[in-house]
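In: Could you work out the structure for the sequence below:
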Amino acid sequence: MHVAERPTIGIFGAGKVGTALARLLVGAGYDVVMTGSPRQTALALLVSVVAPGARVATPEELVEQADVVILSVPFGKAATLPWPAFDGRIVVDAMNYWPPVDGHIREVDDDERSTSEIMAARNPAARVVKSLNHVGYHEMEDDSMDAGSPLRRAMAVVGDDAEARTVLAGIIDDLGFDPVDGGPIANGRALEPGHPAFGRELGAAELAALLTPSEDLAA
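Out: Below you'll find the model as predicted:
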């Protein structure tokens, strides 16, 4: 994919995950726009220091400009995101439900669906995929490797929209990881905290074995 053809990436959340992703994306040649908490009055200064090259925008501007939207806010704040504005957008759920941080959310605890299925139901017109959540933010930069490296780590993408999965797979490859297609969004449970793929250093074949159906899109 040529730089000119690369999608503009919007990131909701300027914390450790969001800024680590922004640095990697900018380094890979992507146009990155970010937004953070309204309480972060110095957001533009923060981003210029920790993610130079990324732009800061309002949530409305971000959605208007971005082809791919990454959600990296705390899970407990998911309801505050502008879900109705995500129609037709590829939306990457990079959030993790952490009861020690978020508290126990009864509606989530009692729901048999994966957390990404719950998120996707907020706007069925959004093209929601689950990814970028099962590798630690500090590992994203440390473990990024060139394509073909024998020790290259894998990162999964699941979602019901096959084209959205393919687009994100290309982004993951550019970030320095082998993308693995994990199939429908229901398979995202394997990527959640406490489940098989979360936090583990896995190659493409190992990660694919934990996801059914699976296909290594890096091949």
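
In: For the rest of this, base every contact and every neighbour count on C-alpha atoms.
Out: Fine.

In: where exactly do the strands run in the chain?
Out: 9-12, 32-35, 55-56, 68-71, 90-93, 127-131, 154-159, 178-181, 215-216 (DSSP state E).

In: so the longest one versus strand 127-131, what angle?
Out: Read that as strand 154-159. 150 degrees (axes from the mean of the first three to the mean of the last three C-alpha atoms, to 10 degrees).

In: So what touches strand 154-159?
Out: Strand 154-159 is contacted from outside by 127-132, 134-135, 165, 168-169, 172, 177-188, 191, 201-204, 207-208, using C-alpha atoms under 8 Å, 6 or more residues apart in numbering.

In: OK, contacts around I105?
Out: I105 neighbours (C-alpha under 8 Å, 6+ apart): P99.

In: Relative to Y30, how far out is it?
Out: 36 Å (C-alpha to C-alpha, to the nearest Å).

In: And P100, by the same measure?
Out: 34 Å.

In: For the protein, which helix extends over the most residues?
Out: Looking across the chain with DSSP state H, the single longest helix is helix 162-175.

In: buried stuff in it?
Out: For helix 162-175, burial by neighbour count (16 or more other C-alpha atoms under 10 Å) applies to 164-166, 168-175.

In: and this one, so I can compare the two:
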Amino acid sequence: MKITVIGAGAIGGNLARKLSAAGHDVQVGDARGPEAVPDAVLESGARAAALDEAVQDRDVIILSIPFHRVPELAETLASVPAETVVIDTSNYYPHLNGQIEAVDSGQVESLRNAEQLGRPVVKAWNAALAGTQQTKGAPAGTPGRIAIPVAADSDEARRVAMCLVDDTGFDPFDAGVLADSWRQQPGTPAYCTELTLDELPTALAAADRAEAPRTRDRLMEHFATLTATPTLEEVVEINRAAHH
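Out: Predicted coordinates:
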């Protein structure tokens, strides 16, 4: 497939590498220009491109930029055909993004981004830590393979995103429509807890919409008090323990 990843940070850069290694035609766009894309992101064959050019004639566009910056792409995406699948990987953290009243009042994160962009989006790759995505991908059929939820209002767009999740080394799980994607937002049992395909449905069902933002903020406060950087395994365990 012809894929563009906008953003070359920890998650976007990893997706560019993995999807190009899987045989896809991958371009990477950055608002700062092609020269801002690190060479390491392009090591599997992805190409850096100017942002306006990078979104033209593509099958899939993956948005891997901070949550509060997604609306800035509305003009860039305005000329993109409706059939192009747009995937949102972002998460809302008020202490990083600043307060957004609509989301604080309960609007589902990716529904907000879809509204701001003026087009549908798919929610995927948001519920796994960057370290998990970088180091724990495995071939399909591997015992204990970690699962990633995918939500969208279009069955076809969800199917496409699920195939790409599989290509990056994770079991895709059909998490239903975008309005239900709050179940994979920060502070929920399914968020960054490295669950398998058998475990993930129970975690999604156990999500508490009112409690999730409080759990998110409580976890951020806890991490801020740590005197040493926790390992990936320690972060996952802390996230899991928050729901016990």
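
In: Residue range in structure 2 corresponding to the longest helix of structure 1, please.
Out: Using TM-score structural alignment, helix 162-175 of structure 1 corresponds to residues 155-168 of structure 2.

In: Which residues outside that stretch are in contact with it?
Out: By C-alpha under 8 Å, 6+ apart, stretch 155-168 of structure 2 touches 15, 18-19, 22, 85, 87, 122, 124-125, 133, 137, 140, 148, 150-152, 171-174.

In: Swap in 7 Å and give it another go.
Out: The contact list for stretch 155-168 of structure 2, computed with C-alpha atoms under 7 Å, 6 or more residues apart in numbering, reads 18-19, 22, 85, 122, 137, 150-152, 171-172.

In: ditto for stretch 200-215 of structure 1
Out: In contact with stretch 200-215 of structure 1 (C-alpha under 7 Å, 6+ apart) are residues 152-154, 178, 180-183, 187, 196-197, 216.

In: hmm, back to that, a markdown table for the strands of structure 1, including mean neighbour count and distance to D110 of structure 1?
Out: Shown next, in a markdown table, are these (neighbours: other C-alpha atoms under 10 Å; distance: least, C-alpha to C-alpha, whole Å):
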| stretch | mean neighbour count | distance to D110 of structure 1 |
| --- | --- | --- |
| strand 9-12 | 26 | 27 |
| strand 32-35 | 26 | 31 |
| strand 55-56 | 20 | 37 |
| strand 68-71 | 24 | 23 |
| strand 90-93 | 26 | 20 |
| strand 127-131 | 29 | 20 |
| strand 154-159 | 30 | 22 |
| strand 178-181 | 30 | 28 |
| strand 215-216 | 18 | 31 |
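
In: So for P100 and Y30 of structure 1, which sits in the more crowded spot?
Out: Ranked by neighbour count (other C-alpha atoms under 10 Å), P100 of structure 1 and Y30 place Y30 first, with 22 against 7.

In: Can you tell me how far the more buried one is from G53 of structure 1?
Out: 10 Å.

In: and if you look at V128 of structure 1?
Out: 26 Å.

In: Then A209 of structure 1?
Out: A209 of structure 1 is 37 Å from G53 of structure 1, by C-alpha to C-alpha.

In: A51 of structure 1 maps to what in structure 2?
Out: So A51 of structure 1 corresponds to L42, using TM-score structural alignment.
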